[in-house]
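Undergrad: Provide a 3D model corresponding to the input given below.
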Amino acid sequence: MTLNPFNTLTGRMVLVTIGAVLLSYGIAFAIYANERGAALRRAAEQSVVERVAFTAERLRDTTAADRRALVESVRDYAIRYDIDETPRVSDGIGGGAGARIARGVAERLPNTQVWAQTRTVETRSRRFRMRDDRPPPLDQPPSAPAERDRRFAPPPDDAPRVRTTEVRLSVELSEGSWLNVRAHLPGPRPAPLSVLAAAIVSVIVVGVGAALVSRQIGRPLAQLTEAARALGSGQTNVTAPVSGPDDVRRASSAFNTMAERLGHQLNRQRQMLWALSHDLRTPITAIRLRAELIEDDAERQRLLASVQEMETLTEQALALARAGASEEARVVVDLAEIARTLCGELQDIGIAVSADAPTALMVECRPSEIARAARNLAENAAKYGGGGLMRVYRDGAHAVIEVSDDGPGVAPELLQQLTAPFFRADSARSSTINGAGLGLAIAQAIAEAHGGRLTLENRTPHGLSAKLILPA
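TA: As a prediction, the model looks like this:
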């Protein structure tokens, strides 16, 4: 039987815990990324404000004839300056990053007209570096102009294109002189690897912790489940280990108390039934002896038949009381061999039951009890169906002993009652067959004592199929 780990307590607790941690990290990371991006944007915008305001102040202190030469000498990383007689932006300050930068420049330069425009463009990434674009060796330092030209050179044509925010500014220097600025704000930055690494480590640590905690709960529950299964199979001396958290310990203690009381009650009932069955043998034997002294043959036979029925009822009642409570050890046996041997013995005494069990099927069980249950099914098939076929086969994780007959079958509404003690559906089958009505009840008790079950169903077009299903 394949066990799905996500259907266990440990699997689900680990899954839920990891899911909760991932969700919380996702929300925290989204908030962090948003705040980080906003902080980087504010820092970049403030940098542009300071650099543009500083450049404008220098140009104002310079004569109009020298301003163009000064602008050409300014080499800024992401900002381009130009002097013109008219502003290139003349429709206000708009919104977004350009508006914030324009207001910042206007605050730094009082009584100055500042116009701004913002748009999103695609440019080549300046972070891209070609293999040949490396700094020279340390023993050959480049000249300052060469290094400056290399740093501020435009990116190569094969650089990847990225989306950035372009801000255009027009700052009035004096009448008829405007400083036109084009600045590119940096695009979104990748998430820091340290945050991702911390998230992965946290998920692993929390998952391992959840597995350990759930294991402390799951192991006592699994032991409690096994004890409950053993109690349900008819064992009376069953106890569950008291361990784990307080809630699980209380549940185990309550189960042990219940199992002890139930065991005492079952033992008392079985002992009483055994004693009653044993004590009935003495008066039944006395009645038989007196019946043998009756001279009238017909009367003697009727009385002996009644005595025989009482003996059969007593023996079957005792067998039902013992079903599932046998002290026989469980061993691994071949069910096919049991079926073949049993059918051979039944054929020797005139019961028409054949075996179809060519393949060995090894199962751990109490052999005598399984043989008793199979014998009851075979005798029922022979009595009520005129003969039967016993098949042994594997069905998934179960071993099946199926006894089928070609009799009239049973009314569907009576199928569930066939395993009840002393119930006989004689009206549906043969009213001439006598019996105590305990054969199927005994077979069901034996099957349940082995952790299995007994199923009954009608066959098509007629007949009955009884299946003794056991764990393989």
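Undergrad: going forward, measure contacts between C-alpha atoms and count neighbours the same way
TA: Noted.
Undergrad: Helix or strand for residue 355, just tell me which one.
TA: Using DSSP states H and E, residue 355 sits within strand 353-356.
Undergrad: Which helix or strand lies directly C-terminal to that strand?
TA: strand 362-365.
Undergrad: for that next one, the distance to its chain's centre please.
TA: Its chain's average C-alpha position is 31 Å from that of strand 362-365, according to C-alpha atoms, centre = their mean, to the nearest Å.
Undergrad: How about stretch 249-256?
TA: The answer for stretch 249-256 is 27 Å, by C-alpha atoms, centre = their mean.
Undergrad: do the same with stretch 306-321
TA: With C-alpha atoms, centre = their mean as the basis, stretch 306-321 stands 51 Å off its chain's centre.
Undergrad: Can you list the buried residues in that stretch?
TA: Within stretch 306-321, the residues that count as buried by 16 or more other C-alpha atoms under 10 Å are 307, 310, 311, 313, 314, 315, 316, 317, 318, 319, 320, 321.
Undergrad: Here is the second sequence; please produce its structure so I can put it next to the first one:
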Amino acid sequence: MRRSLIVTVAAAVGIVLLAMMVPMAFLMSDYALEDRLTKAALEVQATETVVARQDAGSVAFYLDKINDGEDGITTTVLYPGDVADIGPDQGEDDRVAQVRSTGVARVDDVDDGTQLLVPVSRGGSTPAEESTAVIRVVVERPGVDSELFGGLAVLLLLGLALVVGSLLVADRLGRGFVEPIRAVAAHAGRLGAAGESVTDVEPVAVTGPAEVRELATALNRLVARIQTLLAREREANADISHRLRTPVTALRLRADSLADADERQRLSADLDDLQATIDAIIREARRSEREGLVASTDAVAVVRERVEYWRLLAEEQERDLTADLPPTPLPVRASAEDLAALVDVLLDNVFTHAPAPAAARVTVTARAEGGARIRVEDAGPGFPEGIGSPGRGVSGAGSTGLGLAIVEQTATSSGGGLLVDGSPLGGARVTVDLGVA
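TA: Have a look, this model is predicted:
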């Protein structure tokens, strides 16, 4: 906007200056020509006196003197008969013959400017053609290399000064529009920044033109409304967590009091599955509060941290757990907490369903389109036949199937996907693609 305003002002001022300076340049040229004509008229009067009263030698000396300057005025005396002409512009034409015969001066336009022809009688009060000399004064039209150049240079400098001044004013005016808009845009960007909580953002300053102030006021009102909704969401999540976990705890206490060990074990397992489902639901409900509007984290750092966490258990089971990680960070569109839970689910499946000491390997590579690809594979028995893309409640290994469903949801939410197939190690391989942050 600021640049567009400057370009518009520059174009408008340039057009106005061009429309003014071109006619003014011609007007200055006409004024300079008129000034030369006035000077030429004075020279004609002085030359008439010299021609009428002096001999040819005195006239030649006088003309050499006045023609020596660079004022664009050339004077020549044309004599009748066999008397030689004096001056740089010798030679007669029909106009000179007419002036000599009629005794009437004339002014004509010529190629280079204006020509003045004035008859001068040398033989008495009544001029005769054979005794009439003609003074020819040629006035050249001023060019840019004459005194007109100075005026045009001053005019050009004034025009440039006007353009520069108008651009400075336009820049100042544009800044008054742009800076408040940038402040509003930066405020809106902070609202969507990863790791930035909407509830912690201060209202944007309401400054600038009326339209920008109206926009800032509307944005502050919207943020306040979002903050209110998020506060209500947190309260609702906390209430849901309390209301769901309290009866589950009560059921667990009753299950522990059962005398039948098989029944007690079965109910405890069902309650564990129910507790895991409740935790997943609450976790998903708190996603916006946990991630913000745009989730982002380094996949390499999170995977490295979780592999080191599981390495202790792998050492206890004498299981070979290796990690192949790139040296550079790979930002992905997922929160650190969700990505850590994803890795934990995949490694937990390995430790649960691949008997020790079956080896496991975790690999992280960069995707061509951006983001990261995480592979977790083992040397265990692998997935049962027919298991491709897992679904909620579908496991094939006696569990709820909720873990891989959560992994798939995290992958698809980031713009990636999940693939389950066989591993070169002989067991199962889970490939998770995560989109770029």
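Undergrad: that older thread, mind checking which of the buried residues of stretch 306-321 of structure 1 are in strands?
TA: Among the buried residues of stretch 306-321 of structure 1, DSSP state E puts none in strands.
Undergrad: wait, which of those is closest to residue 221 of structure 1?
TA: Residue 221 of structure 1 has its nearest neighbour among these in residue 321, at 30.9 Å by C-alpha to C-alpha.
Undergrad: average distance between the strand holding residue 355 of structure 1 and structure 2?
TA: Strand 353-356 of structure 1, aligned to structure 2 and superposed, deviates on average by 4.1 Å (mean C-alpha distance after the TM-score superposition for structure 1).
Undergrad: contacts for that strand?
TA: Strand 353-356 of structure 1 is contacted from outside by 339-340, 343-344, 346-347, 378, 382, 387-392, using C-alpha atoms under 8 Å, 6 or more residues apart in numbering.
Undergrad: Check which helix or strand residue 338 of structure 2 maps to.
TA: Per DSSP H and E: residue 338 of structure 2 is located in helix 336-353.
Undergrad: other SSEs contacting that helix?
TA: helix 299-316, strand 372-378, helix 402-413 (3 or more C-alpha pairs under 8 Å, 6 or more residues apart in numbering; DSSP states H and E).
Undergrad: Apply 7 Å and report the result again.
TA: helix 299-316 (3 or more C-alpha pairs under 7 Å, 6 or more residues apart in numbering; DSSP states H and E).
Undergrad: tilt between the helix it packs on and helix 336-353?
TA: Counting by axes from the mean of the first three to the mean of the last three C-alpha atoms, to 10 degrees, helix 299-316 of structure 2 lies at 30 degrees to helix 336-353.
Undergrad: tilt between helix 299-316 of structure 2 and strand 372-378?
TA: If you take the same axes, to 10 degrees, helix 299-316 of structure 2 sits at 10 degrees to strand 372-378.
Undergrad: hang on, the earlier thing: mind checking which of the contacts of strand 353-356 of structure 1 are buried?
TA: By 16+ other C-alpha under 10 Å, those give 339-340, 343-344, 346, 378, 382, 387-392 as buried.
Undergrad: Out of those, the closest to residue 13 of structure 1 would be?
TA: residue 392 (41.5 Å).
Undergrad: and the closest one, that's in a strand?
TA: Yes. Under DSSP: H, G, I helix; E, B strand; the rest coil, residue 392 of structure 1 sits within a strand.
Undergrad: Tell me if I'm right that it and residue 334 touch.
TA: No. Taking contacts as C-alpha atoms under 7 Å, residue 392 of structure 1 lies outside contact range of residue 334: 10.0 Å.
Undergrad: for the longest strand along structure 1, which positions count as buried?
TA: If you go by DSSP E, structure 1 has its longest strand at strand 161-174. The neighbour-count check on strand 161-174 of structure 1 (16+ other C-alpha under 10 Å) flags 164, 165, 166, 167, 168, 169, 170, 171, 172, 173 as buried.
Undergrad: circling back: mind checking how far the helix holding residue 338 of structure 2 is from the chain centre?
TA: Centre to centre, stretch against its chain (C-alpha atoms, centre = their mean), the figure for helix 336-353 of structure 2 is 43 Å.
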